[in-house]
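Engineer: The sequence and its predicted three-dimensional model are supplied below.
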Amino acid sequence: MSLRVYNTLTKQKEGFVPLEPGKVKMYVCGVTPYNHPHIGNARPFITWDVIKRYLEYSGYKVTHVQNFTDVDDKIIKAANKEGVSWDAIAARYIQGYFEVMDRLHVRRADVYPTVSGHMAEIITMVKTLIENGFAYVVDGDVYYQVESFPGYGKLSGRNLEDMKAGARVEVDTRKKHPMDFALWKSAKPGEPAWESPWGAGRPGWHIECSAMSKKYLGHSFDFHGGGSDLIFPHHENEIAQSEASAGVEEPFVRYWLHNGFITVNEEKMSKSLDNFFLVKDILAHYPAEVLRYFIVATHYRSPLDFSDERLTEAARSLERLRTAVENLRQMESMAGGGCTPAGDKLRESAIQAKRSFVEAMDDDFNTALAVSVLFGLAKEINIYQSSVVAGTEIPDVDALRQAKEAYYSVMDILGILVAEREGRGKEEEAAGVVEGLMELIIALRQDARQKKDWPTADKIRDSLAALGIVIEDSAQGSRWKQK
């Protein structure tokens, strides 16, 4: 079976045919860096990390672009609250993003464009939309005219007239239609602004992704991903902007993939409900590999309920998979023998596991089924190990090699048990824990300093000094070292 994916645009599974043979181009909507990433952010980035790994495993050359929305109302608000510049806030939380995603073994995208770094491309696209009759200027603001684009609503399945009748936003009489959206916003006091043909201002939210994806991936590309909450209006507006500005018949995106929502104890995640969990806080209580496993063990389109109980269950499941790794290692160290019926069975299990894994992933990247395949192979490895330990079997070197190759390749694509697969010792694992704890302590101290809670910040520094750990502060941040 070849790869089939569920396309949000067509509302059905479709066979994947890349725009260019052997190549895949994909764009994933990134974070707005006004705070540390939360659990809802972690899901799409882990999901697309697995998708990219599998596509590369399948032989494709992948170009992966993921943006940072570093010019935004929330960033400006956070900057004004702290009395710092907007770009200082963005830089801080972009760094915070990489810190937690590195711990979750999310491999880096090929390009991480920022809004502030692509003003020329954004302004050019807005000018094109105006010239082509899809946008209009009002008092230094530029709006996209949704009625000018016949396909508006095709991704979300919404009807423009129904949206107009049900619009709850305050009516702006300057707009030609209530659903017209801003491409460029005129400058306001105390906000960052860039010069444009319509006066000083900054981009609207949606135009950024259209301009940046075009620069790095062209008018049309294979995959566009993000959370289900982005289908409307963000991705709907991206289609309208991109296809209207391109002037070609090719679709902006061939396959739209959206991950499901995360709930917390079966309630929708919300700051107002106080169930809005930052990844760095979760990782202070659970190993990063547990959180990653928790996410990949569910199909990306399915809803995912977050709770302590489910993370604890994920930790137990991961331990079962780890046991099979340890058993493989133990058997590798023993003297090998020739083929036996038990060895033949393990060898066939490994071959079947790889086949079943590919079938699962080819079915819309079904990681839940892929994980069950992994458990099936783990069971066969453990059964074989029991026979070896009991002395009824001498390890079949070739069977063990094939079992290990299959087991490790699946785990590599899922991105789990990295330390175990790389053969790290307990001391190295402990060093990683210490590094993570120090990052947490430094972050807590930095939060205290930003709140001008000097007694707490000094107490953390002095307590660490008493343990022989020195904190060095600089304009680039804080770092630690042992005396």
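Structural biologist: Received it, and whenever you're ready, just let me know what you need. Numbers count the residues shown, from 1 in each chain.

Engineer: alpha carbons only for contacts and neighbour counts from here, please
Structural biologist: OK.

Engineer: Wasn't Ser272 part of a helix?
Structural biologist: No - counting by DSSP: H, G, I helix; E, B strand; the rest coil, Ser272 is located in no helix; its state is coil.

Engineer: what's around it, how many residues?
Structural biologist: 7 (other C-alpha atoms under 10 Å).

Engineer: how much space between it and Tyr255?
Structural biologist: Per C-alpha to C-alpha, to the nearest Å, Ser272 is found 34 Å from Tyr255.

Engineer: putting a second one here so we can go through both:
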Amino acid sequence: MTLRFYDSASAHVRDFAPLREGKVSLYYCGATVQGEPHIGHVRSALAFDQLTRWLQVSGYGVTVIRNVTDIDDKILLKAAENNEPWWALAYRFEQAFQDAYNALGILKPTYEPRATGHIPEMHALIAQLIERGHAYPALDESGDVYFDVRSWKKYGSLTNQNIDDMQAAPDADPRGKRDPRDFALWKGFKDGEPETAKWESPWGAGRPGWHLECSAMVTKYLGTEFDIHGGGLDLRFPHHENEMAQSQAAGHGFANYWMHNGMVTFEGEKMSKSIGNTVNPREMLELARPLVVRYYLGQAHYRSVLDYRPGSLTEAAAAVERIETFVQAALFRLFPGGDFGYIGTRPDAFGAAMDDDLNIPAALAVLHETVRAGNTALAAGDTATVQESFLAVMGMTDALGINPVDAQWSRGQGAEAELNALDVLVKARLEARALARTQKNWIESDAIRDNLSAAGVEIADSADGSTWSLKK
């Protein structure tokens, strides 16, 4: 089946055809490092991590760029409130984002450029736009430079809006603009701002505008035309609309596909700090294991709203444990000696779901149906079907980044957490053994005991049931 993605620019699902055969160039907007990440930020990164993994599984070489906006009005404001250097605040929160990405197994991008490292590229893009008649220095001698939205006839095409219906751009004093909707490409230095937050330019000392930063960085690493531009749905306007306009006005082809992930809500309501219903990754990771949090954040279709509510992580944990229990039971059955290796497979139905605009819910349905079939085969002693199911589960969970035997999910968890996870898995096998004994299926009962013993687990039976310990 051909890969198909929903393209926000055309508002249609389109067959995917990369610009270069066998290679995909992907850019998605990373963090503006003004504060701690919230789960909306992480959900976006996870959506594009799932896309990257599936493209790789599909045989493509993928170059991924995820930027860091480390100079911005909000960063300067927060730093002033905290009485700390803006660059120290930005770096501190950049590390908080990295910690969240790492904890949830989000692949590192090929390059992760910072805005402050690409000022010359931004100057060059502004000069191109001025030369082509699409930008102008501010009329009030403030040192600002603006994009002239009315000079670009396609402005508004990404979000299908008419210029006259748009709100004014709130990024600078409108007195220096030809039109209140014109947005800042360069912001002149103002009295009271940190001296370290300005760079010299042909239009005076200042700093770049937010929209300009992304266009300059993506073309630096992916060229003037690339395959996919992604980000959260809240970035479509004005950020992505402005990115597309300024880049195309400069003569660049820019993105061939635009992909946007949906928002995260709290019990049906938009998350807001003012009403206290926000949740950040650190809080979620205190409630559940990283694998469970990743499963939860990645289980919905990327374009849909993901609603967080009390009990969400409990439900996700139950789903993950069903997968883990089958995998461990299959390992005991197929590799009683403990050493194992595998080449995962993926059912056609799973591939069809993923090819159809990353239909994760349909793909997970195939995964869980395969787990059920594997458990049935375990109970029936059907080793051939157990093996087939095991390899399929391994292949599917690898593609989704949720393989329970991946070292990612035990790394840094500590001996106590590892022992708790082992306890869940062994008790599941003991329950299966107890059922086999009740049914007088002594062959199955003895096989479970022997497999556990071969894996270093000692069983003690008593009138109160069975307990286990690790062999000394």
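Structural biologist: Noted; the coordinates are in hand. On a predicted model such as this, the values are computed, not experimentally measured, just so you know.

Engineer: tell me which element the residue mapped onto Leu129 of the second structure from the first structure is part of?
Structural biologist: Aligned by TM-score structural alignment, Leu129 of the second structure pairs with Leu129 of the first structure. Per DSSP states H and E, Leu129 of the first structure falls inside helix 119-131.

Engineer: Give me the mean distance between that helix and the second structure.
Structural biologist: Superposing on the second structure and averaging over aligned pairs (mean C-alpha distance after the TM-score superposition for the first structure), helix 119-131 of the first structure comes out at 0.8 Å.

Engineer: Can you spell out which helices and strands pack onto that helix?
Structural biologist: The contact analysis (3 or more C-alpha pairs under 8 Å, 6 or more residues apart in numbering; DSSP states H and E) places helix 119-131 of the first structure against strand 135-138, helix 207-217, helix 236-246.

Engineer: okay, the ones you listed in JSON lines with distance to Glu266 of the first structure next?
Structural biologist: Compiled in JSON lines, those are given as follows (distance: least, C-alpha to C-alpha, whole Å):
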{"stretch": "strand 135-138", "distance to Glu266 of the first structure": "42"}
{"stretch": "helix 207-217", "distance to Glu266 of the first structure": "32"}
{"stretch": "helix 236-246", "distance to Glu266 of the first structure": "28"}
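
Engineer: any chance of the ones you listed in CSV, plus distance to Glu161 of the first structure and mean neighbour count?
Structural biologist: Listed next are these as CSV, based on distance: least, C-alpha to C-alpha, whole Å; neighbours: other C-alpha atoms under 10 Å:
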stretch, distance to Glu161 of the first structure, mean neighbour count
strand 135-138, 19, 18
helix 207-217, 23, 22
helix 236-246, 15, 23
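
Engineer: For Asp458 of the first structure, find the nearest of these.
Structural biologist: Shortest distance between Asp458 of the first structure and these, using C-alpha to C-alpha, is found for helix 207-217: 41.8 Å.

Engineer: corresponding residues in the second structure for that closest one?
Structural biologist: Under TM-score structural alignment, the match for helix 207-217 of the first structure is residues 212-222.

Engineer: Measure the mean distance from the matching stretch to the first structure post-superposition.
Structural biologist: Between stretch 212-222 of the second structure and the aligned residues of the first structure, the post-superposition mean distance stands at 0.3 Å (mean C-alpha distance after the TM-score superposition for the first structure).

Engineer: to the chain's geometric centre, what's the distance from that stretch?
Structural biologist: 20 Å (C-alpha atoms, centre = their mean, to the nearest Å).

Engineer: cool, stretch 2-22 of the second structure as well?
Structural biologist: For stretch 2-22 of the second structure, the distance to the chain centre is 19 Å (C-alpha atoms, centre = their mean).

Engineer: do the same with stretch 99-118 of the second structure
Structural biologist: Taking C-alpha atoms, centre = their mean, the mean C-alpha location of stretch 99-118 of the second structure is offset from the chain mean by 11 Å.

Engineer: Same check on stretch 222-237 of the first structure?
Structural biologist: Per C-alpha atoms, centre = their mean, the centroid offset for stretch 222-237 of the first structure relative to its chain is 14 Å.
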